[in-house]
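> Provided below for reference: sequence and predicted model.
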Amino acid sequence: MSKPIHPTMTSAYYAQCVISFGVALGSVAIGVAYLPVDAWVRAFLAIAVLYTVTSAFVLAKCVRDRQELVAMASRVDQARLDKLLSEHDPYKVDSL
């Protein structure tokens, strides 16, 4: 049994994602390398694939960072609310 990296992600799932990405990128690289076109067209396609891959990584990082920021803000708000509720005494009478 694989040890969970994240509550919803196991090591096997992580490995499957990495292997799938490697196979996909390798397949495209081999396809571009063996295309029956001029070298400059292959170079253009290779650069386009690399740009697409790096853009996908940046987008994934931005989405992850946004989710972490929202989760962090939610935890801070929850902590503030918990503190407020723990300090609140509904039976306390304010003195004038």
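Happy to help now that I have it.
> From now on I want contacts and neighbour counts done on CA atoms only, so please keep to that.
Fine.
> measure the spatially most central residue of the chain to Arg75 for me?
Centroid-nearest residue in the chain, with C-alpha atoms, centre = their mean: Arg64, separated by 3.9 Å. Using C-alpha to C-alpha, to the nearest Å, Arg64 is found at 16 Å from Arg75.
> take a look at this one as well, against the first:
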Amino acid sequence: MSKSIQPQQTAAFYAQAVASFGISLTAMTVGLIYLPAEPWVRAFLSLGMLYVVTSTVVLCKVVRDRQELTDVTTRVDQARLDKLLTEHDPFKVDA
């Protein structure tokens, strides 16, 4: 029986992703604070930024959930196939 190898992310990749997200969000926030515009314009752009961030998080979750579902389906199908192969006896004669 073969086991599928799941790709693992390293701690450095995780740290880089978190740092990149934090830096970009901080830079955008600072840029909006010091933007030479009226407060309502800054508030509108801040809401737009918030919408982009929340949409990105939801999209990441949807993609991850779809991939996990595909992995689970593949594992279930593989388990069914393994069971059929172990139960199959090519030399058995049906009476």
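Alright, I've got the coordinates. If you're wondering where the values come from, they're calculated on a predicted model, not measured in any experiment.
> So which bits of whichever strand or helix holds Gly31 of structure 2 are buried?
Using DSSP states H and E, Gly31 of structure 2 sits within helix 11-33. Of the residues in helix 11-33 of structure 2, 29, 32 count as buried by neighbour count, 16 or more other C-alpha atoms under 10 Å.
> show me where structure 1 has strands.
All strands of structure 1, identified by DSSP state E, fall at 4-6, 9-10.
> Select, out of those strands, the one closest to Ile47 of structure 1.
Closest to Ile47 of structure 1 of the strands of structure 1 is strand 9-10 (C-alpha to C-alpha; 31.9 Å).
> same for that closest one, what does it pack against?
Packing partners of strand 9-10 of structure 1 (3 or more C-alpha pairs under 8 Å, 6 or more residues apart in numbering; DSSP states H and E): none among the helices and strands.
> what about that strand, how far off from structure 2?
Superposed on structure 2, strand 9-10 of structure 1 shows a mean distance of 0.9 Å to its aligned residues (mean C-alpha distance after the TM-score superposition for structure 1).
> From Ala79 of structure 1, how far out is Leu69 of structure 1?
Distance from Leu69 of structure 1 to Ala79 of structure 1, by C-alpha to C-alpha: 15 Å.
> okay if I get the strands of structure 1 as a markdown table plus distance to Ser27 of structure 1?
Shown next, in a markdown table, are these (distance: least, C-alpha to C-alpha, whole Å):
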| stretch | distance to Ser27 of structure 1 |
| --- | --- |
| strand 4-6 | 28 |
| strand 9-10 | 26 |
